[in-house]
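Undergrad: Sharing a model that was predicted from the sequence below.
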Amino acid sequence: MSASPKLQGRTLSLDDVADLARGCAFLGSGGGGDPHTAFMEIEAALADGNVIELIDVTSLPDDAFLAPCGWIGAPTISAEKLPSGREALQGLRRLESISGRRVDAVLPVEVGGSNGLAALVLALRAGVPVVDCDGMGRAFPESQMVIFNIRGQKACPAILTDDKGNCVVLETVDNVSEERLARSVAVTLGGSCHLIEYSAFARDMKANALRGTISDALAIGRSIRIAREGGRDPFEALFDALKASRQFDKAGVLFDGKIVDLKRETRNGFSVGRAVIDAFGGGQRLEVEFKNENLIARLNGEVRALVPDIISILDRETAETIVTECLKYGQRVKVVGASAPQALRSPQALAVLGPDAFGLPGPYRSIAELNGW
């Protein structure tokens, strides 16, 4: 096996990780899992003297071997089924055994929610850096809904591991089959498990990955914290950070109100449901449908935001994102929309992760067009 390259990057502090968790929750569009448990794992590892190094993909040699990772399953289950802490490293070592070489760095398969922190947890356990990129620029419910698939990378070998030490390696004929089989395995393993997929050389990630998304998430989370500490409006700070990111620059408040109805169930390995939010003065109602992630927002029946654009429900005072498994009746919220990265809005991408892929009414119209931003 080859040795990992020695690279200089940026070392992330615990405060950085807290800001990153806040930003990842927002970019998750309600999904990707609650970052709380992953943050606690990282906090414990940093307290033991370990460090997280964040590097740019361009700093890697083309033949560096990279492993995207995350968790697959229903967020409602992952909130209750805590990890053992061994899953990710077991999967990484199995990948290395199959490929015959060391993994040089890791990255999140999606930067949204808890999965945005999953690569940091694995990096700390494996002693490798984290690459500042991901495959979605947000979170999506199905693993083929990723830029790596859209741009022709192969998902397999896909390696699933659970808290009991089970390990399943998938080799499939295509990436859609990988999602279906991985989902079935996740259900069998208790509804949630760790997944390593779309491993590739750095030359492929340089061409295909969405770059700088971890830095964007960190800046988003930091902006909210600093605004609150300074007594300023955290939503204004959030929109400034989104605009500065350039990837998520069209953003604004879609609705302000209180959750008056909530339907949520776990179905086929997904958390599926709907949140109904009424305006405080009455007369206006926003309905948000989700499948792990928030997919569509309708104001009095009229579409105001549609996948792949980001729809996140935030506490109206703190601007903390409320992920789908934490939504509750009576919460006072602001629903915020933001444009998805341009790479996710091409015709090729929309065929994989646009409204038609979820059986939603199309065609896709951007959040800027729908709201006149």
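TA: Thanks, I have the structure now.
Undergrad: Could you use CA atoms for every contact and neighbour count after this?
TA: Will do.
Undergrad: And for Thr76, the neighbour number?
TA: Using other Cα atoms under 10 Å, Thr76 has 24 neighbouring residues.
Undergrad: Ok, Val176 next?
TA: Using other Cα under 10 Å, Val176 is surrounded by 17 other residues.
Undergrad: And Thr172, by the same measure?
TA: Other residues near Thr172 come to 16 when the count uses other Cα under 10 Å.
Undergrad: ok, now which ones touch it?
TA: Counting by Cα atoms under 8 Å, 6 or more residues apart in numbering, Thr172 touches Cys156, Glu178.
Undergrad: Would you agree it falls within a helix?
TA: No. Assigned with DSSP: H, G, I helix; E, B strand; the rest coil, Thr172 falls outside any helix and is coil.
Undergrad: mind listing the helices for the stretch 251-373 of the chain?
TA: Along the stretch 251-373 of the chain, counting by DSSP state H, counting those that start in this stretch, helices occupy 347-353, 367-371.
Undergrad: Could I get the ones you listed in JSON lines, plus columns for mean neighbour count and distance to Asn292?
TA: Output for the helices of the stretch 251-373 of the chain, formatted as JSON lines (neighbours: other Cα atoms under 10 Å; distance: least, Cα to Cα, whole Å):
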{"stretch": "helix 347-353", "mean neighbour count": "17", "distance to Asn292": "14"}
{"stretch": "helix 367-371", "mean neighbour count": "17", "distance to Asn292": "20"}
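Undergrad: I'd like the ones you listed as JSON lines, with distance to Val106 appended.
TA: Shown next, in JSON lines, are the helices of the stretch 251-373 of the chain (distance: least, Cα to Cα, whole Å):
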{"stretch": "helix 347-353", "distance to Val106": "24"}
{"stretch": "helix 367-371", "distance to Val106": "32"}
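Undergrad: Out of those helices, which is closest to Gly337?
TA: Gly337 lies closest to helix 367-371 among these, at 7.2 Å (Cα to Cα).
Undergrad: so what does that closest one touch, helix or strand wise?
TA: Applying 3 or more Cα pairs under 8 Å, 6 or more residues apart in numbering; DSSP states H and E, one finds that helix 367-371 makes contact with strand 302-306.
Undergrad: mind listing what's buried in the strand it packs on?
TA: For strand 302-306, burial by neighbour count (16 or more other Cα atoms under 10 Å) applies to Val303, Arg304, Ala305, Leu306.
Undergrad: Give me the contacts around that strand.
TA: Contacts to strand 302-306, defined as Cα under 8 Å, 6+ apart, come from residues 254, 295-298, 311, 337, 355, 364-367, 370-371.
Undergrad: ok, second structure coming up, stack it against the first:
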Amino acid sequence: MPWDLAASDLSDLALGAALLGAGGGGDPYLGKSMAADALASTSGRVRFLDPDELDEDALVVTTAMLGAPTVLVEKLPSGKEVAVALRALERHLGRPVTATMPAECGGMNSMVPLLAAARLGLPVVDADGMGRAFPELSMTTFGAHGLSGSPMAVADEHGSVAVVDAGADNRRLESLARALAVSMGASASMAIYAMSGADVRRTAVPRTVSTAVRLGRAVQEARQCHRDPFTALEETLTRTVYEYGRTLFEGKVVDVERATTDGFARGRARIAVEGTADEGELVFQNENLVARMAGRTLAVVPDLVTVLHAESAEPVTTEGLRYGQRVRVFAISAPPPLRTPEALAAFGPGAFGIEENYRPLAPGSGG
């Protein structure tokens, strides 16, 4: 049934979306600030629709930020860009949009549809196309099930708007859109993957926004009650489509290599594992892709690898990793729609040049 997200829920959503963002999707707390401003200018609430209740022929358009997370921290959008992009796509399609939806449920991009919804008076669908965050537009459950991201609209803070149509080739669309985003200052807002209500039900990962709110609330309530937030997180995950999560290793960040190239933040981090002589390693491309310890892979994409502060369970994005931080590397099992052969072909290890087979995260003790 429909439900309302109020300004008071934004902290829970920001924390939960950062947990599900696998280190990417943009800074959730910047997104929270923008969403709070947008909601303050309206009734203070945004209506969410369950995907099962959408009309078959409803027109749903996903909205998100495109670009390197390291740039988004310094070049904060005003919030109007995404509304401009959605209206441009609406004009191109020649019919009104029924609702918007997150392209990914992670970081700032969990909040971007709220900006469009508040400005344009639209509801948001409680679902997304990744169940986490991925760095490329083609890496969605929508595309894995045969939907085209074209046409898409891209807008920047200067009022520039472009509509891009690459036909059925989502990888070509990614290439064109990434070049546009780089020319727009390495970040831009977009409206993409226009689809019917029937397509949403067939291709989206359902109820991820409400799940993010539940996860964030569980961690914050545990802190307030002086309970272990990691235990609260693990317990809550068992009641979601993600099923479970666990700590892989804990330690101190001893080195971070990071570079912004071709519109992505790429790099790796090394972590001295507490109580051992071993080092853990994270490899990322906007999001964390793989976690290893002593040369052994512990978790790999599409399972979610996230970095949390060792005591508070506060998520650390890839652009926020710093030398000296004491962290836990925590893995969350990918929901079933991310583990199909079609999905693994789109965003499994091979899609990132990782030469190993995907082995689903299994319950058990950490590394």
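TA: Great, that's in hand. Everything numeric here is computed off the predicted structure, so don't read it as measured data.
Undergrad: Can you give me the TM-score here?
TA: For this chain pair, the superposition-based TM-score is 0.97 by TM-score structural alignment, normalised by the length of the second structure; 365 aligned residues with a Cα RMSD of 1.5 Å.
Undergrad: just checking, what residue in the first structure corresponds to Trp163 of the second structure?
TA: Careful, residue 163 of the second structure is Val and not Trp. Matched by TM-score structural alignment, Val163 of the second structure corresponds to Val169 in the first structure.
Undergrad: and its match, what does it touch?
TA: Remark: with contacts taken as Cα under 8 Å, 6+ apart, Val169 of the first structure is in contact with Pro157, Ala158, Ile159, Leu160.
Undergrad: So which residues of the stretch 101-250 of the second structure form helices?
TA: Under DSSP H, counting those that start in this stretch, the stretch 101-250 of the second structure gives helices at 112-120, 141-144, 170-183, 197-203, 208-224, 229-237.
Undergrad: Return the most buried member of these.
TA: Mean neighbours per residue, mean count of other Cα atoms under 10 Å, is largest over the helices of the stretch 101-250 of the second structure for helix 112-120, with a mean of 26.
Undergrad: In the first structure, what range does that one match?
TA: The aligned range for helix 112-120 of the second structure in the first structure is 118-126, by TM-score structural alignment.
Undergrad: Report the distance from that stretch to the chain centre.
TA: Chain-centre distance of stretch 118-126 of the first structure: 16 Å, with Cα atoms, centre = their mean, to the nearest Å.
Undergrad: now stretch 174-186 of the first structure
TA: How far stretch 174-186 of the first structure lies from its chain's middle: 18 Å, per Cα atoms, centre = their mean.
Undergrad: any residues touching it, and which ones?
TA: Contacts with stretch 174-186 of the first structure, where a contact means Cα under 8 Å, 6+ apart, come from 72-73, 142-144, 149, 154-156, 158, 160, 168, 170-172, 192-193, 268-269.
Undergrad: next one: stretch 350-362 of the first structure
TA: Stretch 350-362 of the first structure is contacted by residues Gln144, Met145, Ile150, Leu306, Val307, Pro308, Leu344, Pro363, Tyr364 when judged by Cα under 8 Å, 6+ apart.
Undergrad: quick one: contacts for the one in the second structure that sits across from the fifth one in the alignment?
TA: So the one you mean is Val307 of the first structure. Structural correspondence for Val307 of the first structure with respect to the second structure (TM-score structural alignment): Val301. By Cα under 8 Å, 6+ apart, the residues touching Val301 of the second structure are Asn288, Leu289, Val290, Phe347, Gly348, Pro349, Tyr358.
Undergrad: quick revisit: can you pick the most crowded of the contacts of Val169 of the first structure?
TA: Counting neighbours by other Cα under 10 Å, Leu160 leads the contacts of Val169 of the first structure with 29 neighbours.
Undergrad: how much space between the aligned residue in the second structure for that residue and Ala88 of the second structure?
TA: Using TM-score structural alignment, the partner of Leu160 of the first structure in the second structure is Val154. Counting by Cα to Cα, to the nearest Å, the separation of Val154 of the second structure from Ala88 of the second structure is 9 Å.
Undergrad: Need the overlap of contacts for these two.
TA: By Cα under 8 Å, 6+ apart, Val154 of the second structure and Ala88 have these common neighbours: Val161, Val163.
Undergrad: Relative to the second structure, what is the average displacement of the longest strand anywhere in the first structure?
TA: Determined from DSSP state E, the single longest strand within the first structure is strand 251-267. Mean deviation of strand 251-267 of the first structure relative to the second structure after superposition (mean Cα distance after the TM-score superposition for the first structure): 0.5 Å.
Undergrad: against the second structure, where does that strand fall?
TA: Residue span in the second structure matched to strand 251-267 of the first structure, by TM-score structural alignment: 245-261.
Undergrad: Report the buried residues of the matching stretch.
TA: So stretch 245-261 of the second structure, judged by 16+ other Cα under 10 Å, has buried residues 245-256, 258, 260.
Undergrad: out of the helices of the stretch 251-373 of the first structure, which comes closest to Lys206 of the first structure?
TA: Here helix 347-353 is closest among the helices of the stretch 251-373 of the first structure (Cα to Cα), at 18.1 Å.
Undergrad: sorry, back to before: out of the contacts of strand 302-306 of the first structure, the closest to Leu122 of the first structure would be?
TA: For the contacts of strand 302-306 of the first structure, the nearest to Leu122 of the first structure is Ile311 (28.1 Å; Cα to Cα).
Undergrad: Nearest residue to the middle of the first structure?
TA: The residue lying closest to the centre of the first structure (Cα atoms, centre = their mean) is Gly112, at 2.0 Å.
Undergrad: State the distance from the residue lying closest to it once chain neighbours are set aside to Asn294 of the first structure.
TA: Excluding the flanking residues, the one nearest Gly112 of the first structure by Cα to Cα, 6 or more residues apart in numbering is Gly28, at 3.5 Å. In this view, Gly28 of the first structure and Asn294 of the first structure are 9 Å apart by Cα to Cα.
Undergrad: Glu236 of the first structure too?
TA: Taking Cα to Cα, one finds Glu236 of the first structure at 22 Å from Asn294 of the first structure.
Undergrad: cool, Asn300 of the first structure as well?
TA: For Asn300 of the first structure, the distance to Asn294 of the first structure equals 17 Å [Cα to Cα].
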